[in-house]
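>>> What follows is a predicted protein model with its sequence.
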Amino acid sequence: MGTNEKATTSISHSSSSATSSRTVTVLRDIVQSPWPLPYIAMVTPLVRSIWNYMEWSNGGEVALSLSHGLLILYFIISQYVRRYE
């Protein structure tokens, strides 16, 4: 191949660790904020109200599934943050 060889780039560990630490910082801010859990609690009735207003069926189930999903995601994020503290 001679002069037409492809140049390969390598990702240094310092840039990936900086990205990882930035991610942990953002997630830590989310977990330590007083707003995520009340926000999850407020979203559930709002979704149910919108669903009922639009006269779609299963609004309660959708709202409950959404709140459970958000709570599970919050728990996973909090465990991830604790792991890196």
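Yep, that arrived. Numbers count the residues shown, from 1 in each chain.
>>> When you work out contacts or count neighbours from here on, use the C-alpha atoms and nothing else.
Fine.
>>> In the strand or helix carrying residue 40, which residues have enough neighbours to count as buried?
If you go by DSSP states H and E, residue 40 is part of helix 36-53. By 16 or more other C-alpha atoms under 10 Å, the buried positions in helix 36-53 come out as 40, 43, 44, 45, 47, 48, 51.
>>> Second structure follows, compare the two:
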Amino acid sequence: MALRFGYDDGGALRLSHSGAFGLGAATTVTLLPGERLGIVALKADDVCTGGTFTYRTQGENAVGLSGVTFHVDSGKAASVTVEHLDANELGTFTR
């Protein structure tokens, strides 16, 4: 995954990545470390139930079906776990 580095109009660091268009999905991730803010947008023809988005991985790192689970606390997403990145407990991203 290639991460783009840049700065917004106010000079704040912005990290972003978009992709998976050729796989039938559209994903984008934007991180603003100074604001402690991350935004993830997923759009695909796969399944989303109960806070878990299930998709079929593809490409050289494919592992079959995997999931992205959003953990909610007090009505806000507190963290998100990307299942196939979590084998070494590195796939959970916390607010």
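Structure's in. What do you need? Since the structure is predicted, the reported quantities are computational estimates derived from the model, not experimental observations.
>>> Got a TM-score for the two of them?
TM-score of the superposed chains, computed with TM-score structural alignment, normalised by the length of the first structure, equals 0.24; 44 aligned residues with a C-alpha RMSD of 5.0 Å.
>>> quick revisit: check which element follows the helix holding residue 40 of the first structure along the chain.
Using DSSP H and E, the first helix or strand after helix 36-53 of the first structure is helix 59-83.
>>> List the buried residues in that following helix.
Neighbour-count burial for helix 59-83 of the first structure [16+ other C-alpha under 10 Å]: 59, 60, 63, 64, 66, 67, 70, 71, 74, 77, 78, 81.
>>> Could you export these as CSV, including distance to residue 30 of the first structure?
Listed next are the buried residues of helix 59-83 of the first structure as CSV, based on distance: C-alpha to C-alpha, whole Å:
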residue, distance to residue 30 of the first structure
59, 28
60, 27
63, 22
64, 22
66, 18
67, 17
70, 13
71, 13
74, 9
77, 9
78, 9
81, 10
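>>> which among these gets closest to residue 18 of the first structure?
Ranked by distance to residue 18 of the first structure (C-alpha to C-alpha), these are led by residue 81 at 15.3 Å.
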